[in-house]
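Colleague: Structure, please.
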Amino acid sequence: MVSNMSKTSLLCQRQLLQYLVDGNFYSGQWLAEQLGVSRTAVANYLHELKHHGLEIFSVKGRGYKLAQVIQLLDANKIKSLQPAGISQILVQHITDSTNSQLLQRLQTGQMLEPGTVIVAEAQSAGRGRRGRSWYSPFGSNLYFSCYWRLEQGVPAAMGLSLVVALAVCRLLHNQYAINAKVKWPNDIYVNNSKLAGILVELSGQVDAGCDVVIGIGLNISMSEQSSQHIDQPYTDLRSEMMQHIDRNILIVRLQQQLVNVLKEFSANGFAHFVTEYNQHDLYANRKVSLLGKSPIVGICRGVDKQGGIIIDNGSTTDVYYGGELSLRPGD
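Modeller: Coordinates of the predicted model:
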């Protein structure tokens, strides 16, 4: 539960940003007057936003301005863009993790409609695969989680992260003319740099219906300081397209694309997507190292009908599935 003080702080942060989003300087005194708070309070609220990765300049005699113009998520605009009959999209300012927010709702017994989405401006505890943190600076990227239901149970989720990746690839190609590749089992690359990651979390029984929470982190406009927090090559949509990306439109398009692909997956399983995946395989017919308890080196031959990666080591061809495995390019 968020305390009243925290709610007040988040509201004031949001109000401040409504003035600062245009990229101009505003004095601390003027901002304080608009919000009905002290200049110290304004400085504190802006400090909190800096803590969440938002770059803000402070110049004596001129005031505060954002390092770059940003576009805030707009719940009303998103709703107006959604087609009739599709599930709701909930917009949050700053949250711990959009995946965690959906999981908490399920754990407290809330009934969610499949396709329900939560998005946020920033995450304080964003999570990636294998327990890694996901750098989630404010207003820069897309932090998106979607609820789905698999009535066939947990086994029906085989290959799901790859299918989600293909949904993102379809969207990038059809709407933004970007040809993306999938790095098994859950990353999306453009020009050999990471653009997005996927985290699928399951809650259910082997022989009963399974609740699925699908998290997608997509880089849109990374700041210069991002390199201090990320230890691998990365890219963003702004760099690939050299133009502004409307996150509100992107969110609506992604929900529609993802729901359509999840319906395909629920009806047909992963076997329906094998050919498409192999066309987007980042390491197709390349030497790779599969890291687990002991490294496995060979040529990547795509995936099987359950989403397992096929490795040809010259003498045998074996299939490996997710868990604690991590794929890297070979030497």
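Colleague: For the rest of this, base every contact and every neighbour count on C-alpha atoms.
Modeller: OK.
Colleague: what about the strands in the chain?
Modeller: Along the chain, counting by DSSP state E, strands occupy 56-59, 63-66, 89-95, 117-123, 142-150, 181-183, 187-190, 193-204, 210-218, 287-291, 296-303, 309-312, 317-320, 326-329.
Colleague: K7 is nearest to which of those?
Modeller: Closest approach to K7 among the strands of the chain (Cα to Cα): strand 89-95, 10.3 Å.
Colleague: want to put them side by side, so please do this one too:
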Amino acid sequence: MDIREQITSEIVALMSQEGGAPPWRKSWSSGYLHCNASSGATYKGINQLILAIAGAIHGDARWLTYRQAEYMGLQVRKGERGTRIVKMVEVNRRQAAKEADADGEVVAEEGNRALVMKAYTVFNASQIDGMAPMPVRDCTVTCADAVQQIIFGLQGTGLKVNFGQGFQPCYLPRTDEVRIPPASEFTSLEDFHATLLHEAAGHGSQAVKRLAMMSSDVPRFGSAEYARLELIAELASAQLGAQLGLPMGPSLIASHAGYLASWLQVLKGDKNEIFRAAANAQKICDYVSKLAVEAQPLVVPPAMGETRSEVAAVARPSRLVL
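Modeller: Next up, the predicted model:
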């Protein structure tokens, strides 16, 4: 069973239908990461991406297996179709073929051990009778404060963030620098913060001095490598936006419309690419979340930003939840 090929094909088909915004954005813009309603654990990597796409239909971020629902005294409604996600299982190499035949796929072998990707099905809370309503998001930290803290953390690693510069938001790998126009140039502060998060966290974290997802050579614009790095940055900033309750703004929607074709070409060429991109995006989210919690605010000269919303504030939030 070629699970990776099937999942990639499904995602490619959905992306091909979109008119500009990637399909995962509809769900992640709701301000919640997808989680298991039984354990409370947030799904990671490719599973978070799969459920973000499926969640756009259901409108709820909670999921359960059929057995988990039964154990909780709930009932999946008759006729409902679940969503397939995956887990990695390490088995004895001699068992690998058997595991692969039973709804799995061998993805790596070393010595007498093998790594098998197993598929299983979960159901959204909206498909289950007896589920309580989705709880109201409870967070004492504003989006602006959370984005500020992420920027503080990244600046602590040496990233330069220059506000009010240029006409086009960008990350420059050679100088390890983010340039972003004034907030007044954006349609809203949310659009400004989402774009800043994309450039600083999504791209800046990929640098050699941080997570080393890119080489020291700058990839050529329009190349397959450029598309791969842009896809990772998009998935990371989208997931971070969901954590913070920060929707995708029109600036990012406009820029991503031009990337969809290149992303589709990359994904069609390698069934592993979407899995790698989702895994790397998860690494970025974990990395910047840790930086944000540990960071001390930097003293920023007034000329560096026009307003507090442009990360010119020096007051640390009382409590940060990421």
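Colleague: Need the TM-score between these chains.
Modeller: For this chain pair, the superposition-based TM-score is 0.26 by TM-score structural alignment, normalised by the length of the second structure; 150 aligned residues with a Cα RMSD of 6.9 Å.
Colleague: Out of the strands of the first structure, flag the one nearest H280 of the first structure.
Modeller: H280 of the first structure lies closest, by Cα to Cα, to one member of the strands of the first structure: strand 181-183, at 4.8 Å.
Colleague: which helices and strands sit right next to the closest one?
Modeller: On a contact count with 3 or more Cα pairs under 8 Å, 6 or more residues apart in numbering; DSSP states H and E, strand 181-183 of the first structure meets helix 160-176, strand 187-190, helix 274-280.
Colleague: let's see 6 Å
Modeller: Judged by 3 or more Cα pairs under 6 Å, 6 or more residues apart in numbering; DSSP states H and E, strand 181-183 of the first structure is in contact with strand 187-190.
Colleague: Now tell me what touches the strand it packs on from outside.
Modeller: For strand 187-190 of the first structure, contacts defined as Cα atoms under 6 Å, 6 or more residues apart in numbering pick out A180, K181, V182, K194, L195, A196, G197.
Colleague: Against S161 of the first structure, how distant is the third one?
Modeller: Distance of V182 of the first structure to S161 of the first structure, computed by Cα to Cα, to the nearest Å: 10 Å.
Colleague: who's more crowded, those two?
Modeller: Regarding V182 of the first structure and S161, a neighbour count based on other Cα atoms under 10 Å identifies V182 as having more, with 26 against 23.
Colleague: so how far is L102 of the first structure from the more buried one?
Modeller: V182 of the first structure is 25 Å from L102 of the first structure, where distance means Cα to Cα.
Colleague: Over to R39 of the first structure?
Modeller: On the measure of Cα to Cα, R39 of the first structure and L102 of the first structure end up 36 Å apart.
Colleague: Of those two, give the one with the bigger neighbour count.
Modeller: L102 (22 against 17).
Colleague: would you turn the contacts of strand 187-190 of the first structure into a markdown table with distance to Y19 of the first structure?
Modeller: Listed next are the contacts of strand 187-190 of the first structure as a markdown table, based on distance: Cα to Cα, whole Å:
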| residue | distance to Y19 of the first structure |
| --- | --- |
| A180 | 36 |
| K181 | 39 |
| V182 | 39 |
| K194 | 33 |
| L195 | 30 |
| A196 | 30 |
| G197 | 32 |
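Colleague: Which one of the residues you listed is nearest to A267 of the first structure?
Modeller: For those, the nearest to A267 of the first structure is V182 (22.5 Å; Cα to Cα).
Colleague: what about the residue nearest to that closest one when sequence neighbours are not counted, neighbour count?
Modeller: Spatial nearest neighbour of V182 of the first structure, chain neighbours left out: I188 (4.7 Å); criterion: Cα to Cα, 6 or more residues apart in numbering. Applying other Cα under 10 Å, we find 26 other residues in the vicinity of I188 of the first structure.
Colleague: for the nearest residue to Q92 of the first structure once chain neighbours are set aside, what are its contacts?
Modeller: Leaving out its chain neighbours, the residue that sits closest to Q92 of the first structure by Cα to Cα, 6+ apart is A120, at 4.5 Å. Contact analysis of A120 of the first structure by Cα under 6 Å, 6+ apart lists V91, Q92, H93, Y143.
Colleague: Report the contact partners of the first one.
Modeller: Put plainly, it is V91 of the first structure. Going by Cα under 6 Å, 6+ apart, V91 of the first structure touches A75, I118, V119, A120.
Colleague: Same question for W28 of the second structure.
Modeller: A242.
Colleague: roughly how far apart are it and I128 of the second structure?
Modeller: Taking Cα to Cα, one finds W28 of the second structure at 21 Å from I128 of the second structure.
Colleague: One more: G241 of the second structure?
Modeller: For G241 of the second structure, the distance to I128 of the second structure - Cα to Cα - is 27 Å.
Colleague: I11 of the second structure too?
Modeller: Applying Cα to Cα to I11 of the second structure and I128 of the second structure gives a distance of 25 Å.
Colleague: and what of L231 of the second structure?
Modeller: Per Cα to Cα, L231 of the second structure is found 33 Å from I128 of the second structure.
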